[in-house]
Every structure is written in structure tokens, then in C-alpha cells.
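> Structure of the sequence below:
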Amino acid sequence: MTSSAPSAPSSVLDARPVLDVRSVRVVRQGRDLLHDVSLRVRAGEHWALLGPNGAGKTTLLALCGAQGHPTAGTVDVLGRRLGRVDLRELRQHVGHVDPRHRMLGDNTVREVVLTGATGSSDPAMRWSPTAVQEARADLLTASVGLGARRDSRWSVLSQGERGRALIARALLVEPALLLLDEPATGLDVAAREHLLDTVDALRRERPETASVTVTHHLEDLPASTTHALLLRDGRVTASGTAESVLTSELVSAAFGHPLTIDRVDGRWLARARRR
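A predicted model of the protein is given here:
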């Protein structure tokens, strides 16, 4: 059974976190993938989820995107509690950028961006976009630097161009929450920098939108990152502002390796600590 959250005064809604994960546990095949994990994201905050392989980042991001339910604890996405709402309807209000996005057809950039309205991997059958949706798709495509590539097929795009097209797709529904799942995967240095510049620009243009970015590499974090959460073996090892969490001591503990963390021109760098 599904239910809608009761209406509330705008002042109450404005104070409500965009994302509120409380004491979550996720168990699969008798194994804890997440244990007592909490994360609260407010409007305008940009969180990074970091940790080694198997730390639980992907599992946590799936909960943030209403892709599943926790075994224990609670998850509120855009003020709606998982388990009490239609997940398909809720996912329509969350933008999700996954560079592993798969399609059946060799669609154009414009067609891919417009699938953000239907949440489908390919253009939905018997569905046509409105003039407003088409205009917004074109505007977003231009905003990520792909205006001249609007009619290009997916197969001829570079990995960096695909990543920027997926950002435009995620923004089509004007989401309050944007999830980026390792957006720099497979990019060369120039393409990565272009992508991160695009993310920083979008965050300036949409100051109320919150975001959560999963990555293994600190170098892949945009300078606009405001907060960070470190995971190891499904548990939170540190959480808070980026400046307080992305330190040599805390990152080394999360990855189980001595690292030196520096910040240059707003971006983070990690290197092995000399013994």
C-alpha cells in the first residue's frame, strides 16, 4: 500500500532534509553490506561518498535513489519514507547519473536527454515529449556543452560527452536531489576536468539542488563538494564537512593505507605517504 505524506506549511517543508538516512542496516545473504549508517543531506549540500571497494558505497547510493529498502533503519527521500511510497513515482524526482547507463537503441543525444522525463533507458513507446520538455532538453544539452552534438548518435560520442549527456538527462525533471555514481569512470584527464567543470557550473546555477557523488578517487571530486562521508566494511568511519573529513588521518583509516591528502585550488589530491 502506498500513501502520500501529509501537507505541511512551507516553512516546515523548507527545513526538511532532502535526504535522511537513519541507522540503516542492509543484509544480503546473511552478510551486512551496511551497518548503522546515517546520512543527512540538506538543500544546497554536495556530499561525497568515499571508501575502498566493497565498503558499501553503491548500496548506500541505491537507498538514496529509492532503488531498494533497508533491512533496518529508515530512509526518507524528499520527505517520503521508503516502504510507505511508490518507489517508481519517487524515483521520477531524483536525478541519477550512472556512466554504465545501458540502452537498447543507438539513440541521439536529444533522445537520451528526453528519457529523463520517463525514467526509461530508451525512448518510451507511444510517448511523445511536450514542446516544453523538448525546449528544456535542448537548453540543458547546450548548458553541458553538447548543443552542437544534439543529433549525434550515442555510438559516436566520447565517454566524456556521454557523461555530460547523462547529467542533462538527470536534470530534465528539475530534481531536488542529484546522484552521481562514479561520473568520471573511464575518462581521460581532459574529459574528467571538463565533466567536473560542468558539475561545478550546474551547482552554481542551481544552488538549492543537493547532490551525492560516489567515487574511489579524491581527484574526481568537484571543488564545490561541501561534505563527505567515509565508509569501510559497511560502516561510517567519518562524516561531516569536507574540510574536516578529507584529512590524511581519516582517509588513511578508511582505505587502510597511509595517505597524504592535500587540497590545491579547491581540489583534493591523494598520494601514498612516504615511510
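> okay, CA-based contacts and neighbour counts for the rest of this
Noted.
> isn't residue 64 right up against residue 79?
No - the pair residue 64 and residue 79 fails to qualify as a contact (CA atoms under 8 Å) at a distance of 11.9 Å.
> With neighbour numbers in mind, choose between the two.
Taking other CA atoms under 10 Å, residue 64 and residue 79 do not tie; residue 64 has more neighbours (27 against 15).
> Now do the same contact list for the more buried one.
19, 21, 75, 77, 179 (CA atoms under 8 Å, 6 or more residues apart in numbering).
> where's it relative to residue 19, distance?
Per CA to CA, to the nearest Å, residue 64 is found 7 Å from residue 19.
> joint contacts of these two?
75, 77.
> Name the SS class of the nearest residue to residue 97 once chain neighbours are set aside, please.
Distances taken as CA to CA, 6 or more residues apart in numbering place residue 180 nearest to residue 97, at 4.8 Å, with adjacent residues excluded. The three-state label given to residue 180 by DSSP: H, G, I helix; E, B strand; the rest coil is strand.
> got the contact list for residue 180?
Counting by CA under 8 Å, 6+ apart, residue 180 has contacts 96-98, 211-214.
> and for residue 64 and residue 79, which residues touch both?
residue 19.
> re earlier: for PyMOL, what selects the buried ones among the contacts of residue 180?
Here is the PyMOL command that selects only those of the contacts of residue 180 that count as buried (16 or more other CA atoms under 10 Å):
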select buried, resi 96+97+98+211+212+213+214
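> show me the contacts for residue 239.
Contacts of residue 239 (CA under 8 Å, 6+ apart): 227-230, 245.
> ok, which stretches of the stretch 101-250 of the chain are strands?
177-181, 210-215, 227-232, 235-241 (DSSP state E, counting those that start in this stretch).
> Kindly reformat the ones you listed as CSV containing distance to residue 252.
Formatted as CSV, the strands of the stretch 101-250 of the chain follow (distance: least, CA to CA, whole Å):
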stretch, distance to residue 252
strand 177-181, 22
strand 210-215, 16
strand 227-232, 10
strand 235-241, 11
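> So for residue 251, which of those strands sits nearest?
Smallest distance to residue 251 across the strands of the stretch 101-250 of the chain (CA to CA): 7.4 Å, for strand 227-232.
> now the other sequence, so there's something to compare against:
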Amino acid sequence: MAEDTEERTTRGPGTVVALHEVGVRRFTTGQVILDGVDWTVRAGQHWALLGANGAGKTTLLRLLGALMHPTTGTVEVLGELLGRVDVRELRARIGHVTTAQRVPGELDAHTVVLTGHTGTVQPLWRMYDEEVRQRAHELLAELEIKDLADRPYGVCSGGQRARVLIARALMAEPALLLLDEPFNALDLPSREDLVEAMHRLAAGRPRLATVTVTHHLEELSPAVSHALLLREGRILSQGPVEDVLTGPWLTACFGRPIAVNRHEGRWWAYSGRQTPGSA
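This is a model prediction of the structure:
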């Protein structure tokens, strides 16, 4: 089963990512991880990427981040075709946020953001002039955590760390920001702080494209415009959120009855019988 709820396009004005007939197979076993993936992300779009564990979400995000190559098909990111570009240079133009990032806990938040300028774990102080240092402060302010500038990263809360990592990723002025389960293990206040931060970020950067991997609709900000559902390595549905994040599609994606509701731009879902007014 597959559906493309928007007219399928590939390269064109504002194209940030274009995947065509992409397949990924595990070299050692031949296991199919992704199969026949066609997907276009344009400037200013904010995508949610959902699917059960093992559906291929992490692999798809790694392709977008130029961290691996497809087995078949083509992947174009920021106008560059994987296999014909120095991926080290391409990665420097992509913002990638994951809770698995190695960050020395003793570094203060401002220094962690600075390392985004050089793409390093440890700071390279000779590379940070006054303009770069000021930019790091401005990004902390944009994410509303400027008061954390001198606080060691290791003692920041989970939500604070997530926003520090986003600020770090933005140091390279990326056109594409990839977020791999940024809400992982956050409590309710921290989750809501991060949701609000993502909403402000989208409003303040109209050309920025984002892709967020999540397991929970409650983590999506009202700025999320599109969604893609993966099931067993294939696209089940993709397009505007109002067409994709529905009870029937999520039921098909996760294999159990799911009811979906939306209020003031926010989503929530639960497994159970469909209720009046559900999407």
C-alpha cells in the first residue's frame, strides 16, 4: 500500500532533498532496509518522519545527512548527488541533531555551540573570532537559553541540552536541519519548551527545511507541515499533515487501531476505538 498525497516532483526551485527509487540493503545479509523510496523536501517545509521500530527511519535520516549511500537509486541533497560529491563538505552544510551526539559534559553551553562552527567535538579556539563567538551567543538567545551560556553542558536538563544542540547545528547556517528523536526522555515541561522552540525557529527562518524523527504526535509543533509514514522500509503515505496524520493511515502504519485528534495545531494519538471528531 502506498500513497503520495502531493504531486510527485523531483528537482526544481527550492528543492532541498530529492530521492528517487532509493533502496538500501544490508551488505552482509542482503536484508532490505529501504525499498523504492521517492521523496522530495522543499525549502521551508517541516516534515515529521514516523514509523514503527525497524521501519527504516534512521537509515533514511542517515541518507539525508550524507552519512551513507544508497544501494540503488539516487539521493540529491542541497543540489549535490551522493556519490559525486565530497560528503565531508556536504555534511558541513547540513544540521544534524541527535541525543547520541558525543558532547564533553565539562564544556559550557556557549562552547558547545561554538564547536558547531568547526564541526568538532572539542573546541578549536583559534578558529573562533569575535564574530563567531557573538553568533553563538545570538543562537543561544534565539533558542531562549542565553542564561545557560556559562553552564556546563553536563548539568543542563534534557530539554536544555536539546536546545543547545540545535543552536550548535545552526552555527553552519544549514538549509536542512535533521532531528533524530530530539524529545527522547524529556519530561512534559521540557518537551513543551522544545516544541515552542521549534515553532519559533520555523517562524524566524522561513527557508529552513526540517525533518524530525519521532514516535509521538504530541511532540510535533504546529509548524510541522508534512509527514511521511514508513512501514517495513517502504513509504506508506506522504504529504501534508492533515492528509497523512489520520487514524486510518496511522493504523495501517503501526498495525493496531489508532485514533488521532488535533487541537490548535497540536496532535495527539492513542490506541483505541475511533471517537467522534477524530481525524
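> Narrow the contacts of residue 64 of structure 1 to those in strands?
Judged by DSSP state E, the contacts of residue 64 of structure 1 include 19, 21, 75, 77, 179 as members of strands.
> Which single one of those residues is nearest to residue 261 of structure 1?
residue 179 (24.6 Å).
> Surely that closest one touches residue 199?
No - applying CA under 8 Å as the test, residue 179 of structure 1 and residue 199 come out as separate, 11.6 Å apart.
> neighbour-wise, which of the two wins?
Neighbour totals were compared for residue 179 of structure 1 and residue 199, and residue 179 leads with 25 against 21 (other CA under 10 Å).
> Tell me which residues touch residue 260 of structure 1, please.
Neighbours of residue 260 of structure 1 in contact, by CA under 8 Å, 6+ apart: 247-248, 252, 270-273.
> Once you drop chain neighbours, what's closest to it?
residue 248 (4.9 Å).
> how close does residue 117 of structure 2 get to residue 235 of structure 2?
The value you get for residue 117 of structure 2 to residue 235 of structure 2, if CA to CA is used, is 35 Å.
> Pull the residues that contact the lengthiest helix in structure 1.
Longest helix in structure 1, counting residues (DSSP state H): helix 189-205. With contacts defined as CA under 8 Å, 6+ apart, helix 189-205 of structure 1 is touched by 144, 159-160, 163-164, 184, 209, 220-224.
> Which two among the residues you listed are spaced furthest apart?
Pairwise distances across the contacts of helix 189-205 of structure 1 peak at 25.0 Å for 159 and 209 (criterion: CA to CA).
> and of the contacts of helix 189-205 of structure 1, the nearest to residue 52 of structure 1?
Once CA to CA is applied, the member of the contacts of helix 189-205 of structure 1 that ends up nearest residue 52 of structure 1 is residue 220, at 14.5 Å.
> tell me the contacts of the nearest residue to the closest one once chain neighbours are set aside?
Distance criterion CA to CA, 6+ apart; nearest residue to residue 220 of structure 1, sequence neighbours excluded, is residue 184 at 6.4 Å. Residue 184 of structure 1 makes contact with 99, 160, 163, 192, 195, 220, according to CA under 8 Å, 6+ apart.
> Return the closest of the residues you listed with respect to residue 110 of structure 1.
residue 163 (13.7 Å).
> Specify which member of the contacts of residue 64 of structure 1 is nearest to residue 49 of structure 1.
residue 179 (10.7 Å).
> What residue in structure 2 is paired with that closest one?
Following TM-score structural alignment, the counterpart assigned to residue 179 of structure 1 within structure 2 is residue 178.
> and residue 75 of structure 1, what pairs with it in structure 2?
Counting by TM-score structural alignment, the partner of residue 75 of structure 1 is residue 75.
> For the closest residue to that match other than its chain neighbours, give me its contacts.
Once flanking residues are discounted, residue 75 of structure 2 sits nearest to residue 19: 4.7 Å by CA to CA, 6+ apart. Contacts for residue 19 of structure 2 (CA under 8 Å, 6+ apart) come out as 10, 37-40, 73-76.
> Got a ChimeraX select line for the buried ones in the residues you listed?
Buried residues among the contacts of residue 19 of structure 2 (16+ other CA under 10 Å), as a ChimeraX selection:
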select :10,37,38,39,40,73,74,75,76
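> And the residue nearest the centre of structure 1?
residue 179 (1.5 Å; CA atoms, centre = their mean).
> and residue 203 of structure 1, how far is that from residue 236 of structure 1?
Relative to residue 236 of structure 1, and taking CA to CA, residue 203 of structure 1 is found at 26 Å.
> Sorry, wrong one. I was asking about residue 34 of structure 1.
For residue 34 of structure 1, the distance to residue 236 of structure 1 - CA to CA - is 9 Å.
> Which one's more surrounded, these two?
Neighbour count, other CA under 10 Å: between residue 34 of structure 1 and residue 236, residue 34 has more, with 27 against 20.
> Surely that one forms part of a helix?
No - applying three-state DSSP, one finds residue 34 of structure 1 to be strand, outside a helix.
> mind checking the end-to-end distance for stretch 145-165 of structure 1?
By CA to CA, one end of stretch 145-165 of structure 1 lies 9 Å from the other end.
> Revised request: answer the last question for stretch 174-189 of structure 2.
Termini of stretch 174-189 of structure 2 sit 28 Å apart (CA to CA).
> Identify each buried residue in that stretch, please.
174-184, 186.
> Any idea how far it is from the middle of the chain?
Its chain's C-alpha centre and that of stretch 174-189 of structure 2 lie 7 Å apart, by CA atoms, centre = their mean, to the nearest Å.
> Equivalent analysis for stretch 138-155 of structure 2, please.
With CA atoms, centre = their mean as the basis, stretch 138-155 of structure 2 stands 21 Å off its chain's centre.
> sorry, back to before: go through the strands of the stretch 101-250 of structure 1 and name the closest to residue 54 of structure 1.
strand 227-232 (7.9 Å).
> Mean per-residue distance, that closest one versus structure 2.
The superposed strand 227-232 of structure 1 is, by mean CA distance after the TM-score superposition for structure 1, a mean 0.4 Å from where its aligned residues fall in structure 2.
> my guess is residue 47 of structure 1 contacts residue 224, does it?
No - contact criterion CA under 8 Å: residue 47 of structure 1 and residue 224 do not qualify, at 9.5 Å.
> Those two: which has the busier surroundings?
residue 47 (27 against 19).
> That one falls within a strand, correct?
Yes - using three-state DSSP, the assignment for residue 47 of structure 1 is a strand.
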